[in-house]
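Asks: Structure here, sequence nowhere to be found:
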């Protein structure tokens, strides 16, 4: 008997249980997180174990030298909070320093774009303040995979192949790790990073050496990272190594051990927006996260209930609204510790009523149209893809691509977890990609390159300054429904993250799709807005559709003026999502890329 799927928009069942769910961009990380829940850990313990494991199994997408925003709801405290694992730029990272090197953009690779690595301290803060387990409980699975090996995925080997010559010719410390025996590892072959496993094993050993409870262990681990042997190795490497980058010449880094010793992860309140029954929560403007809130503020003025999610109207309205939101991102967003961002105005009914009038239901805009708020914002001048300078902020593709040798943009990972008590957490770790910067030989991992998101022009919200956080594309999401914490979700994908995140939410809310259906439905992204990644180029009007979008829709979108490109059938986003709808815990994961899985019971 032939089984027929009644819904063409789904590939897998939505996971449903009462005990807990874990969903991530790699099946091993999901299994590790679920194992923590099974052993009595809470969602936050599972999150830390999952995050460390993702560093092992997706080294082309995240690493210890990168960054990680997290958003969580702690039932015990009754609060939704954001943990900032985005390290700022070092004290020596001044516009004058970079311009003195003959640069007009911060390179996308090498040592110059390195921020203070933020992942480790953020995970230690989560474990200490929200978790219940000891450091060894959550770190040992990752150490085991580093030392004993794991099956390396095809996309990781493809990334290594793209930068293999860069490794052989310039980044020989990376070649020693990622080209075992001098060759690109074969997909699904056993891959190890013993040096990195030993780095974490040493941190664990030093943490456990002084006795005391779990909090004391965690504090010693933080010190080993930011003031001990890890910081010393990073300081030495940045001071002594001239590293080839995309500028075409070798440069030394500016990150120091003193920078690392002065920084710790922080906790802050989220930004929120009410959309019908839902309150959507995002990190502040040190991420691009509020563009999702701005899209909702604009879309709230349209009747989307019951729309076909692959119809031209459903797609066109979202695209035209996101163009306006992303234009504001470029004009207004920056680290709120340095930049006064008028978020109250940007999310206000009056502002969005005026902005909504710019949406033409029959024609695609080719302009960059940031709003005007007196006394705020700035105009960014960017290169278009053909090299022509534009007068206003323009666009680029951003993550997740690996371009020519030495030109790399990496990608990201994501996970969502809800435990039996209803604690929930969403995180989008990224940076420190194997292709971003050479491996520090004493540690076994490279630094991140998030600093490429700053501008070397004075007076902009995103202008470079020492101690300033870059306006990251990383953007986990949490929503309340009817006043109760309900859903966590997100996706890798750089500038596209808050497009896919918003699409998923709208399909779930307006199209009556469950989590898996909303993930699997044909998706798309616009490249109309400024790229956050070197070389910051522009593709005005470009709309990339999955090949499963109906031909009639494609034709109508072209008729409305979109510069349509049709991609592969399963090519857009790597979403994961989880919900709490008592007594149920539900989860789903993206089938694209053949890596993401959800688990639960």
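Replies: Yep, that arrived. All figures in this text were calculated on a predicted structure; none of them were measured in a lab.
Asks: hey, let's count contacts and neighbours off CA atoms from now on
Replies: Noted.
Asks: any idea which helix is longest in the chain?
Replies: Counting residues, the longest helix found in the chain (DSSP state H) is helix 312-332.
Asks: From what I see, residue 362 and residue 560 are in contact.
Replies: Yes: with contact defined as C-alpha atoms under 8 Å, residue 362 counts as touching residue 560 (5.7 Å).
Asks: Quick check, central residue of this structure?
Replies: Of all residues in the chain, the one closest to the mean position by C-alpha atoms, centre = their mean is residue 474, 3.3 Å from it.
Asks: also this one, for the comparison:
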């Protein structure tokens, strides 16, 4: 089919960087130009995004990364998803009057993991110093950056709440009592001072690796952790429950935790091998979807046709249903990924994909897991809430919910990074005095019912929606891709990947094609609602496809063209040619390379 692109697919041989903000991509490219590798570039890009898109990511957030090192020849996962604090028990939250963990405030906080993850990536895979990678973020925080209209709108929408309930946030985001206007220069001098002090303390040690470890100590065992504990000892703040609550995070929780490296979960599909996080994240739903689609002739379908959309949506409904029953932190739960990805299981499940849209949540029942399946379905059946809950990627629905950013980098040596940082949004919780940033709200993804893989427990990782991807072709690391968007992340990635693999679109063309997703299953974010049978689809897919999908029984919500998803992607060919692309949606993401 004829390729249409909104901008060129970027080509080069030296390096490519693509992210959800043009300044961040430029910063990453500048690191490559200075002699840094893909990992150095990703770290610097990630810290700058905290400054540029504070409604989507912050220093108190979390970060999973897929990395490929040309030196070791391995694809690995960096897990910087902080777990629940020691005081985060179901009993405590129940005594606080909770039936669901709210989507903001202090009870929703887990250990902030992003900083340690970035430092681990820098130390073990990168080449540069703490100063090298933090200086760009310090510059934009101290001297100013152009305020995105979406950030301005978010702050204005929260101004009264901040002034009344979260005064430290009011002071930070509305300096002088005035919300920043779109495109005006905005500064966060307190955050700049925090990162400047971390650099100074790092440089009191000798040697690059020792300096990086000193920076980690400053954050998790030094002045940052102490400032967080000092605030949380007395702070009692309003959250989405409608009441004020204290947090349970302590400096001891932070001091005893560090990011880790683990093997990815993988699946082979038509010559490709796709690597994702383990089931402590939602990443395996992409693999389960592909395992189902292996037995369907996707290549024969029109990638803009109703049959393609219907098949992909019905496939995702099945994969996400299994997520609800089986996924969770493998350190706390037996997650049967081998069975869930097996041909035997998926050959049987594939028969559930019918010509008409399903209205039921249909997780599989695996031997030995019958009680877990029944408990999950009983709990979900007792929930009455319906209606979609989205992050602000869905800009036409909300300006106030937190979201995510994404980065893909490949350098000339073939090192590769796909990383989806998130959390610590300006909407999450109040600014910590003296630090210039707030904590995350990732604990909202736990259930307060015992006996589930995602039941709240101290030390357990929440089942994050953050899900970067690296794909190998014929055993060679080839493609890095991802998107913000919460529960929609793997849905948008799936349609992108299928169109790229089966319909031979270039990266930009595959990203530009109309996107769709379903909210059929329970959302991961408070208040955990669902819309059975729902499909949201960009209207530029065409009236014929939409009419046909409605005839198949789908509950269609038409989105404006160019309003769904924020995909980015990068590729390395066998001859060393590098490619990159970024979505035109929201007019922020950019790919850069040469």
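Replies: Ah, there it is. Here the structure is a predicted model, which means the values were calculated and not measured.
Asks: Next, the contact list for the residue nearest to the centre of structure 1, please.
Replies: Neighbouring residues of residue 474 of structure 1 by C-alpha atoms under 8 Å, 6 or more residues apart in numbering: 68-69, 287-289, 428-430, 492, 494, 497.
Asks: That one maps to what in structure 2?
Replies: Counting by TM-score structural alignment, residue 474 of structure 1 corresponds to residue 466 in structure 2.
Asks: Residue 543 of structure 1 now?
Replies: Per TM-score structural alignment, residue 543 of structure 1 is aligned with residue 535.
Asks: Regarding that match, what is its secondary structure?
Replies: Following DSSP: H, G, I helix; E, B strand; the rest coil, residue 535 of structure 2 is assigned to strand.
Asks: Might one say that it is in contact with residue 555?
Replies: Yes: using C-alpha under 8 Å, residue 535 of structure 2 makes contact with residue 555 at a distance of 5.9 Å.
Asks: does the residue nearest to the centre of structure 1 sit in a helix or strand, and which one?
Replies: In the assignment (DSSP states H and E), residue 474 of structure 1 maps to no helix and no strand.
Asks: That one and residue 433 of structure 1, how far apart?
Replies: Going from residue 474 of structure 1 to residue 433 of structure 1 by C-alpha to C-alpha, to the nearest Å gives 14 Å.
Asks: repeat for residue 20 of structure 1
Replies: Applying C-alpha to C-alpha to residue 20 of structure 1 and residue 433 of structure 1 gives a distance of 30 Å.
Asks: again, but for residue 13 of structure 1
Replies: Using C-alpha to C-alpha, residue 13 of structure 1 is found at 32 Å from residue 433 of structure 1.
Asks: Compare these two (neighbour count), which wins?
Replies: Neighbours per residue (other C-alpha atoms under 10 Å) separate residue 13 of structure 1 from residue 433, with residue 433 holding more: 30 against 14.
Asks: and the more buried one, helix, strand or coil?
Replies: coil.
Asks: so what's the equivalent of it over in structure 2 up against?
Replies: In structure 2, residue 433 of structure 1 lines up with residue 425, judged by TM-score structural alignment. By C-alpha under 8 Å, 6+ apart, residue 425 of structure 2 lies in contact with 54-58, 61, 402-403, 438-440.
Asks: run the last query once more with 7 Å
Replies: 54-58, 402, 440 (C-alpha atoms under 7 Å, 6 or more residues apart in numbering).
Asks: quick one: residue 105 of structure 1 and residue 453 touch, right?
Replies: No: with contacts counted by C-alpha atoms under 7 Å, residue 105 of structure 1 stays clear of residue 453, the gap being 9.1 Å.
Asks: Can you tell me how far the residue lying farthest from the centre of structure 2 is from residue 323 of structure 2?
Replies: What lies farthest from the middle of structure 2 is residue 206; by C-alpha atoms, centre = their mean that is 34.7 Å. Residue 206 of structure 2 sits at a distance of 46 Å from residue 323 of structure 2 (criterion: C-alpha to C-alpha).
Asks: Repeat that for residue 409 of structure 2.
Replies: 29 Å.
Asks: more crowded one of these two?
Replies: A direct count of neighbours by other C-alpha under 10 Å for residue 409 of structure 2 and residue 323 places residue 409 higher, at 36 against 22.
Asks: Ignoring the adjacent residues along the chain, who's closest to the aligned residue in structure 1 for that one?
Replies: Under the alignment (TM-score structural alignment), residue 409 of structure 2 maps onto residue 417 of structure 1. Leaving aside its sequence neighbours, residue 417 of structure 1 sits nearest to residue 22 (C-alpha to C-alpha, 6 or more residues apart in numbering; 4.6 Å).
Asks: The nearest residue to residue 87 of structure 2 once chain neighbours are set aside is in what secondary structure piece?
Replies: Spatially, and ignoring its direct neighbours in sequence, residue 87 of structure 2 is nearest to residue 248 (5.3 Å; C-alpha to C-alpha, 6+ apart). Using DSSP H and E, residue 248 of structure 2 sits within no helix or strand.
Asks: wait, what's in contact with the equivalent of residue 495 of structure 1 over in structure 2?
Replies: The alignment partner of residue 495 of structure 1 in structure 2, by TM-score structural alignment, is residue 487. Residue 487 of structure 2 makes contact with 465, 523-524 under the criterion C-alpha under 7 Å, 6+ apart.
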